[in-house]
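Participant: The sequence isn't on hand, but the structure is:
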């Protein structure tokens, strides 16, 4: 009887070890860091800056934003190529929707004038009309999982990796390099690059 118990214990341990190995293998295969490659040089010199704050003035197509981020104050130049979006719904708006006193997050070119405040072309301005507004995300790399269940994307600043599945975006498998996205997520790791699982994604036109 004791021998049978010992044999059963050995097989139980082997099964647990096997399950642990399989889990570790699956985790390694599904790691976002293995699917896209971030470049530290790009992280150190990003092409896109971000400032979250308040529109304090509007002057001839320029929106003066004071807040926190890459710059404490910036004059964001808004034109026909700028995405102006509602942070809660992702709905596109015209520039006149931007008003003095609004809370916004501006995504703008790192190429700026030497004026005070510096002027820069705005890639996107997200109106912060909710507690968890969307983030603007321009895709630098996209890697579809082997089983086709999700896509892993890296942004152009190489500092954020997002995992997107069918629950977040019906057409996730079509997302490719160069696409511009609105990404909603409630949690993000503190790593570099940061990692997040998207809860909702809208592909901008």
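Facilitator: Happy to help now that I have it. Here the structure is a predicted model, which means the values were calculated and not measured.

Participant: CA only for contacts and neighbour counts going forward, please
Facilitator: Noted.

Participant: how near is residue 69 to residue 105?
Facilitator: 9 Å (Cα to Cα, to the nearest Å).

Participant: more neighbours, those two?
Facilitator: Using other Cα atoms under 10 Å, the more surrounded residue of residue 69 and residue 105 is residue 105, with 26 against 14.

Participant: name the element that one belongs to?
Facilitator: Using DSSP states H and E, residue 105 sits in strand 103-109.

Participant: ok so residue 34 is a helix residue?
Facilitator: Yes - applying DSSP: H, G, I helix; E, B strand; the rest coil, one finds residue 34 inside a helix.

Participant: rewinding a little: any common contacting residues for residue 69 and residue 105?
Facilitator: 50, 51, 52 (Cα atoms under 8 Å, 6 or more residues apart in numbering).

Participant: so the first one makes contact with residue 120?
Facilitator: No - if you go by Cα atoms under 8 Å, residue 50 and residue 120 don't touch, sitting 11.2 Å apart.

Participant: One more to weigh against that first structure:
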């Protein structure tokens, strides 16, 4: 809820006071005053019907009774010579309207030199990455309003809302003091390598494992949802189509998981290191060597110098593959792969015609293993 602050300003220079002083004295007495129609009282820029009464040179406003009816507390700011009406939830000074808000998930938790707790929060939108300091002045609770100990914070916890500011360091990630933090449920955290990325009818499915060729017992299949956020190492947004096998990632998922093998779980945040090159496991290399060998004609094999298991297998971007398609299906498959920034596996053989034509190379979709064509020779 945005808290409201109402500023009452008298256009006549001089002192102002509320009726509080009179009521606090415990008695009332009859006085004579002057009602000035040339003095205006405004609330949020709007003129009101309140008229101050001047008694012995002082302006008296019926502010307290008016404020109470509206649910405000009255504070007199002597320096600025003004009355401030604050909601009961808000004390004098800074209100919640000066604070910024974010939702997200805790990435790291550290302890500051002064004993404060420092959390890095991965969020959404403009507040996509923040470092927040939690100290004795921070209101830290769970979703039910129960007070939490900062020592209980850990990576993977959901931040339902963090209010911070109003001062934010001009850095990336931004840094600020947390005024209020509401902590939600816990999620699982896994540092892994992408094994495969697949588009489904319901979204995207990412299989991660301890390594690119890890056993199925350590793999996890992560399903995307409407709230899933994918970012790179700079915490900038990424499309699922930009994720590739071999990329190192940190996944925030679960805690719900199926009992299947590999287990399936909902994905909330995925941080991908796009600087890590996609690689092929030894098993994958052998598989593509076999696929390519089976595509060769007897005439092509007669010119080979490389044996089946000596073929060079590399992974390259579809846009730079140099593959020449021969059918409409291959042409469409290559175009789709290039459009989404996919990879092609190139299998190359040395031949007795290399001096004239160059090596014989075949291209396959790295994910579907579909044969796309031969690479252009000289």
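Facilitator: That came through fine. The model shown is predicted, which means the values in this text are computed figures rather than measured ones.

Participant: After superposing, what score do the chains get?
Facilitator: The TM-score (TM-score structural alignment, normalised by the length of the first structure) is 0.41; 100 aligned residues with a Cα RMSD of 3.4 Å.

Participant: returning to that earlier point: report the set of residues contacting both of residue 50 and residue 120 of the first structure.
Facilitator: What both residue 50 of the first structure and residue 120 touch, as defined by Cα under 8 Å, 6+ apart, is the set residue 108.

Participant: which strands and helices sit next to the strand holding residue 105 of the first structure?
Facilitator: strand 48-59, strand 119-127 (3 or more Cα pairs under 8 Å, 6 or more residues apart in numbering; DSSP states H and E).

Participant: nearest to residue 42 of the first structure, of these?
Facilitator: Distance to residue 42 of the first structure, taken as Cα to Cα, is lowest for strand 48-59 among these, at 10.4 Å.

Participant: tell me which residues of whichever helix or strand comes after that closest one are tucked away?
Facilitator: Going down the chain from strand 48-59 of the first structure, the next helix or strand is strand 62-69, by DSSP H and E. For strand 62-69 of the first structure, the neighbour count (16 or more other Cα atoms under 10 Å) marks 62, 63, 64, 65, 66, 67 as buried.

Participant: just the residues you listed now: which is nearest residue 40 of the first structure?
Facilitator: residue 67 (26.4 Å).

Participant: What sits closest to the closest one if chain neighbours are left out?
Facilitator: residue 53 (3.9 Å; Cα to Cα, 6 or more residues apart in numbering).

Participant: how many other residues sit next to the one you found?
Facilitator: Residues lying near residue 53 of the first structure (other Cα under 10 Å) number 20.

Participant: ok, now which ones touch it?
Facilitator: 65, 66, 67, 68, 103, 104, 105.

Participant: Kindly confirm my reading that residue 335 of the second structure is in a helix.
Facilitator: Yes - under three-state DSSP, residue 335 of the second structure falls within a helix.

Participant: Report how many residues lie close to it.
Facilitator: Neighbours of residue 335 of the second structure using other Cα under 10 Å come to 15.

Participant: From residue 323 of the second structure, how far off is it?
Facilitator: Counting by Cα to Cα, the gap from residue 335 of the second structure to residue 323 of the second structure is 11 Å.

Participant: ditto for residue 338 of the second structure
Facilitator: Residue 338 of the second structure is 11 Å from residue 323 of the second structure, by Cα to Cα.

Participant: More neighbours: the two, which one.
Facilitator: Set side by side, residue 338 of the second structure and residue 323 show more neighbours around residue 323, with 22 against 17, by other Cα under 10 Å.

Participant: Would you check that the more buried one makes contact with residue 375?
Facilitator: Yes - counting by Cα under 8 Å, residue 375 is a contact partner of residue 323 of the second structure at 4.2 Å.

Participant: any residues in contact with both of these two?
Facilitator: Residues touching both residue 323 of the second structure and residue 375 by Cα under 8 Å, 6+ apart: 362, 363.

Participant: same for the host helix or strand of residue 195 of the second structure, what does it pack against?
Facilitator: In this assignment (DSSP H and E), residue 195 of the second structure forms part of strand 188-200. Helices and strands touching strand 188-200 of the second structure, by 3+ Cα pairs under 8 Å, 6+ apart, are strand 203-209, strand 248-253.

Participant: could the ones you listed be laid out in CSV, adding distance to residue 192 of the second structure?
Facilitator: CSV is the format used below for these (distance: least, Cα to Cα, whole Å):
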stretch, distance to residue 192 of the second structure
strand 203-209, 5
strand 248-253, 5
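
Participant: Ok, which of those strands comes nearest residue 168 of the second structure?
Facilitator: Between these, strand 248-253 lies closest to residue 168 of the second structure; by Cα to Cα that is 26.5 Å.

Participant: Pick the most deeply packed of the helices and strands packed on strand 188-200 of the second structure.
Facilitator: strand 248-253 (a mean of 24; mean count of other Cα atoms under 10 Å).
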